[in-house]
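> have a look; sequence and predicted model below, questions after that.
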Amino acid sequence: MDYDVLVVGAGPVGLMLATELKLAGVRVVVVERLTEPDTALKAGGINTASVEAFERRGLLPALKAVAGPPFVGAGHFGGLHVPAGPVDKEEPSLRGRGPAWYMTIPQIEVERILGERAAELGIEVWRGVEVRGFDAEEASVTVHLQGRDDVRVAWLVGCDGGRSPVRHQAGFEFPGTDPVMTARQAIATVEGAEHLGRGWQYTPTGVYVYGPMPGWVRTFEFDGPPMDREAPVTAAEMEASLRRVSGADVRVTEVTRGARFTDNARQAATYRRGRVLLCGDAAHVHSPFSGQGLNLGLGDAVNLGWKLGATVQGWAPEGLLDTYTSERHPIGAWVLDWTRAQVAVMRGDTYSRALRSVVSDFLGTRDGATYYVKRISGLWQHYDLGNSHPLVGATMPALRLDDGTRLSDYTHEGQSLLVDLAGDDRLAALARAYAGRLKLVQGSSEGAGVSGLLVRPDGFVAWASDDGTSDSAGLAAALTRWLGDETGRSN
């Protein structure tokens, strides 16, 4: 093999996946058809689950260095403001993870940070290189590149966007719902902006938003998809749309940056076909309402990275790679429905106006606002790992040990953690048996409410105990399930 894994796409998801693979000891190369990073208007922030994924790899300081001020309120649902005041900050999954559940940071900065991290790790990123096709066989994939020799790899991962050529050629089914809306957004010079309402404005012909940044304008029209989504958004087009939706006498004289999107919502039936896998938008597309797309893709990458790495290294338990689809597919399906529901409340018909009133009342309550924050923060995500302990299947708690360190301080190298807060030497013996795959963390944490944890490389808890080693059999089973046998050979 020329490389173990070839990742198609050097956006945030492809770069996150590549860094996870590199930490797992994989020979990985990334190819990207664009010669420079895409500066188009895209995601404007990442949620708590994504921030914690960066923190686990030591990248939180880099995020904080470029983060903007926190959002006012908790967010919005189809343009309906969700207040932060009623949120139950003592709800177990939110405790210690506020006060903001979303970090304001442009996608281009996220991509830059991950690109610098990839360079630090020595990952090859070939820009200006397009995949022309590939031949997937039982034991390898031969990838045909424009302007370069063919590359033979063990695995191919498409992180190449919603119109993924990798997905198309590999024959993944991509069912879903067709778009009913065209959204336009731009940083523009707007004359007559004083005639526009502030915040989200619903009208019989659509929805528009002006601000909060000067010149930032968005319109949503429910007249189907655009004729040419890739054409530049012109000042004339933006002006015409804003006039139709707002009814205001405005002029758009210049567009500095612009973009279109729709509510096309589709998801691959599976995320793996043989030696070809999909990650991020290549596996699912939807509208960007409530900012879930980038976060969903980053979650895919950290879930897939260690599992594919274990497969390449030869110690993966039987069926480990297939849990990528079984764990991430339901999360993606929920996000699609979450965005579809927002389209339903945004339309200008009588039924949607009535629905907006009901949903707005709910979101203003303690239960409603808390439910919303748990969802958009990503902290609701839970995998069914077959254990009744409330921590198993959830992301690891934000524990601070009594020596001043945080649990996340021990996750920078991408290994699993065996956390012993009860001082049991038998856990140390288990850790030695899984050397190279497992790091032992011993200490104490007053008020932690847990005595032992097994944390997977993606930050999800695979085993937990409240009373020392009483569940040693459960720990042994969890180790075998997620880290294989002690010999380090695949089953």
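Nice, I can see it. Numbering: from 1, shown residues only.
> contacts, neighbours, all on C-alpha from now
Noted.
> does the residue of the chain most remote from its centre belong to a helix, a strand or coil?
Computed with CA atoms, centre = their mean, the residue of the chain farthest from its C-alpha average is D249, at 39.6 Å. The assignment at D249 comes out as coil when based on DSSP: H, G, I helix; E, B strand; the rest coil.
> what are the ranges of the helices in this protein?
Using DSSP state H, the helices of the chain run over residues 12-23, 48-56, 60-66, 107-120, 165-170, 235-246, 293-313, 323-346, 350-363, 366-377, 425-433, 472-483.
> tilt between the second one and helix 12-23?
With axes from the mean of the first three to the mean of the last three CA atoms, to 10 degrees defining the directions, helix 48-56 sits at 40 degrees from helix 12-23.
> does D300 touch H329 like I think?
No: counting by CA atoms under 8 Å, no contact exists between D300 and H329, whose distance comes to 9.2 Å.
> put this beside the first:
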Amino acid sequence: MGKSGVPVTEGGEDAQVVIVGGGPVGMLLAAELGAYGVDTVVLEVRATTSDRPKATTVHARTVQCLARRGYFPAPDAAAEGTVSRQFHFAGLPGLRITAPASEPEPLLKETQAALERSFEARARAVGARVLRGYRVTRVRQGPEGVDVTAEGPEGVRVFRAAYLVGADGSRGAVRAWAGITADTRPATVSALMGLVRFTGERVPPLGWHRTRRGWIVTKTMADGRVLVRTLDWNGGHGDRNAPVSLDELRDRVSWIAGHDVEMASPSRLSRFSDFARQADSYRAGRVLLVGDAAHVHFPIGGQGLSTGLLDALNLGWKLAFTLRGTAGADLLDTYHDERRPAARRVIDNTSVQVALMRPGPELDPLRALFAGLLTGDEPKEGDGAEGRDRGGDGARHLSDMISGQDTVVAPRSVRSSRWEGRFLRNTPLLTESGPADVIGLLRGGGPLLLLCGERGLPYAAGARGWAHLLRVVRTETVPALPCAALLVRPDGYVAWAPEDGAADGAGLGEALRHWFGGPR
């Protein structure tokens, strides 16, 4: 019997959780589990972090959740108003990603490789065992755990874990080993990407450039080379794993541009498409999926990376609490219930963007309509009051959708408070211990019960049975928190608030049992 309480396979090594895949999502999950004291092993086939150009954007809700777990500094909670940053939708400029000024920057620009290295360092610091150069060759699930066999620098190693998490990307094998089926959408477009130096006189303009044949997207890198991507509607690649040559990339750029484009010094050439897939279930017994292992879509706008990181943040505390015995009976199932719909919205909105990017002139009126929505065009003279009130709503809807700030958690019942399931924004508080804010109070990783003013005092007694887990903070009433009490999950979402008109602790104990098991 291993220290995790799970029987150990003869000659094997025990762990509470094995994570297959050490990209940024897998490393973040390892860092989260390690911070909760969970014995975690990461098996990653790559010997080192890849610097191949990938996502460079982390969106607002992901940054907000990461700040609550201490990965980024907290801003001034007393800051008023909003902060906006320019972004795009379907290649159209003008979208502004907006977030409260009391929250971190609404757009974090950082390479995927840098995030992976940062999360790996954090994971190692909290005790996670990161094993690079190991390829998983077998997974066998039983009623009490999962056997994972891997081959690497030290030969064949067998791990026996209470849970296995597949963070092995879109081409990983954990999903298939677990017998999890998936819903797929075939590719309709072909895309190429690579780092090059343009050598001729005629070069594509920087940024997003549409022609009658497709798109060319370019970005100048620090070494002077250009990251170039192409997109055309000639159908998906015959073999998405086939290597890309400089000739193929040059010919495709030239064809879309309508003239010869000379280039040299190629590296990091690859191909992709709008093929989409989503696992029908994010959990099969003791096997769970996160990131691209669970959902794949057209890579536009950095939404895939942000969605995967939110998977890790959602699963981390739920899996840790389950292993520690401080979880409600169905807590782990809520991971699928909450994260699968969120990824479905991303798959759907990226499909809409691909459709809107089709280069034909028949879509020009639709693009013009969206351009007006993105820029929040003011209603024209003669519009009624309803039209004036609605100005900019379309832009805010798209901003919240792309940035994940429209995500809410389904309430436990139809009788739930209007606060339940909402993300609690960072707010300055005056507590018994002095000034504080929401981000700082959540950094310990546990649930938080805020008791606001005199009206919150009656709820203290109902929480005593969870003193081993729950942080109870008495604070003065502030306009941003008009309710008497709030139970906040470790990820920043409200787990419970009194129903309108309630004046005692009714409902709090039920919510605590639902999320965190029985009292002690």
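Now that the structure is in, tell me what you want to look at. This one's a predicted model, so the numbers in the text were calculated from it and none came from an experiment.
> how alike are these chains, TM-score-wise?
The TM-score (TM-score structural alignment, normalised by the length of the first structure) is 0.90; 473 aligned residues with a CA RMSD of 2.5 Å.
> and the helices of the first structure, which is most packed in?
Per-stretch averages of neighbours, counted by mean count of other CA atoms under 10 Å, single out helix 12-23 among those, with a mean of 27.
> find me the equivalent region of that one in the second structure.
Using TM-score structural alignment, helix 12-23 of the first structure lines up with residues 24-35 of the second structure.
> how big's the offset between that stretch and the first structure?
Its match in the first structure and stretch 24-35 of the second structure itself, once the structures are fitted together, sit a mean 1.7 Å apart by mean CA distance after the TM-score superposition for the first structure.
> re the thing from before, what sits against the aligned residue in the second structure for the residue farthest from the centre of the first structure?
Residue-level alignment of D249 of the first structure against the second structure, with TM-score structural alignment as criterion, gives D260. Taking CA atoms under 8 Å, 6 or more residues apart in numbering, we find D260 of the second structure in contact with 202, 251, 254.
> could you rerun that using 6 Å?
For D260 of the second structure, the contact set (CA atoms under 6 Å, 6 or more residues apart in numbering) comprises S254.
> how about T181 of the second structure?
Contacts of T181 of the second structure by CA under 6 Å, 6+ apart are 279-280.
> map it onto the first structure.
Alignment note (TM-score structural alignment): T181 of the second structure maps to E173 of the first structure.
> any idea how far its match is from M213 of the first structure?
Here E173 of the first structure is placed at a distance of 40 Å from M213 of the first structure (CA to CA, to the nearest Å).
> what's the answer for V190 of the first structure, then?
Applying CA to CA, the value for V190 of the first structure to M213 of the first structure is 12 Å.
> higher neighbour count, those two?
The residue with more neighbours, out of V190 of the first structure and M213 and counting by other CA atoms under 10 Å, is V190; that gives 21 against 8.
> from what I see, that one and V252 are in contact.
Yes: distance between V190 of the first structure and V252: 4.6 Å, which falls inside the contact criterion (CA atoms under 6 Å).
> burial check on E201 of the second structure, number of neighbours?
Counted with other CA under 10 Å, the burial measure for E201 of the second structure works out to 9 neighbours.
> typed the wrong thing, it's R140 of the second structure
Applying other CA under 10 Å, I find that R140 of the second structure has 12 neighbouring residues.
> can you give me the strands in the stretch 401-520 of the second structure?
428-431, 434-437, 448-452, 471-475, 485-488, 494-496 (DSSP state E, counting those that start in this stretch).
> any idea how far the aligned partner of V312 of the first structure in the second structure lies from L470 of the second structure?
Matched across to the second structure, V312 of the first structure falls on L323, judged by TM-score structural alignment. Here L323 of the second structure is placed at a distance of 17 Å from L470 of the second structure (CA to CA).
> swap in E499 of the second structure?
Spatial separation of E499 of the second structure from L470 of the second structure under the definition CA to CA is 21 Å.
> what of G434 of the second structure?
Taking CA to CA as the measure, G434 of the second structure and L470 of the second structure are separated by 19 Å.
> more neighbours: which of those two?
Neighbours per residue, other CA under 10 Å: of G434 of the second structure and L470, the larger number sits with L470, 19 against 8.
> what's the match for that one in the first structure?
By TM-score structural alignment, L470 of the second structure lines up with L438 in the first structure.
> which residues does its match contact?
Under the contact definition (CA under 6 Å, 6+ apart), the residues listed for L438 of the first structure are 415-417.
> now do A187 of the second structure
Residues in contact with A187 of the second structure, defined by CA under 6 Å, 6+ apart, are 236, 273-275.
> highest neighbour count among those?
The contacts of A187 of the second structure, ranked by neighbours (other CA under 10 Å): first place D274, 24 neighbours.
> how close does the counterpart of that residue in the first structure get to A344 of the first structure?
Using TM-score structural alignment as the criterion, the counterpart of D274 of the second structure in the first structure is D263. Between D263 of the first structure and A344 of the first structure the distance, using CA to CA, works out to 11 Å.
> quick revisit: now render the strands of the stretch 401-520 of the second structure as CSV, adding distance to L115 of the second structure.
As requested, these are arranged in CSV below (distance: least, CA to CA, whole Å):
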stretch, distance to L115 of the second structure
strand 428-431, 29
strand 434-437, 26
strand 448-452, 28
strand 471-475, 30
strand 485-488, 27
strand 494-496, 28
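> how about those, which one is nearest G372 of the second structure?
Distance to G372 of the second structure, taken as CA to CA, is lowest for strand 494-496 among these, at 34.6 Å.
> which helices and strands sit right next to that closest one?
Here strand 494-496 of the second structure is seen to pack against strand 485-488 when contacts are counted using 3 or more CA pairs under 6 Å, 6 or more residues apart in numbering; DSSP states H and E.
> give me the distance between the two termini of stretch 46-53 of the second structure.
Looking at stretch 46-53 of the second structure, the gap from its leading to its trailing residue is 16 Å under the measure CA to CA.
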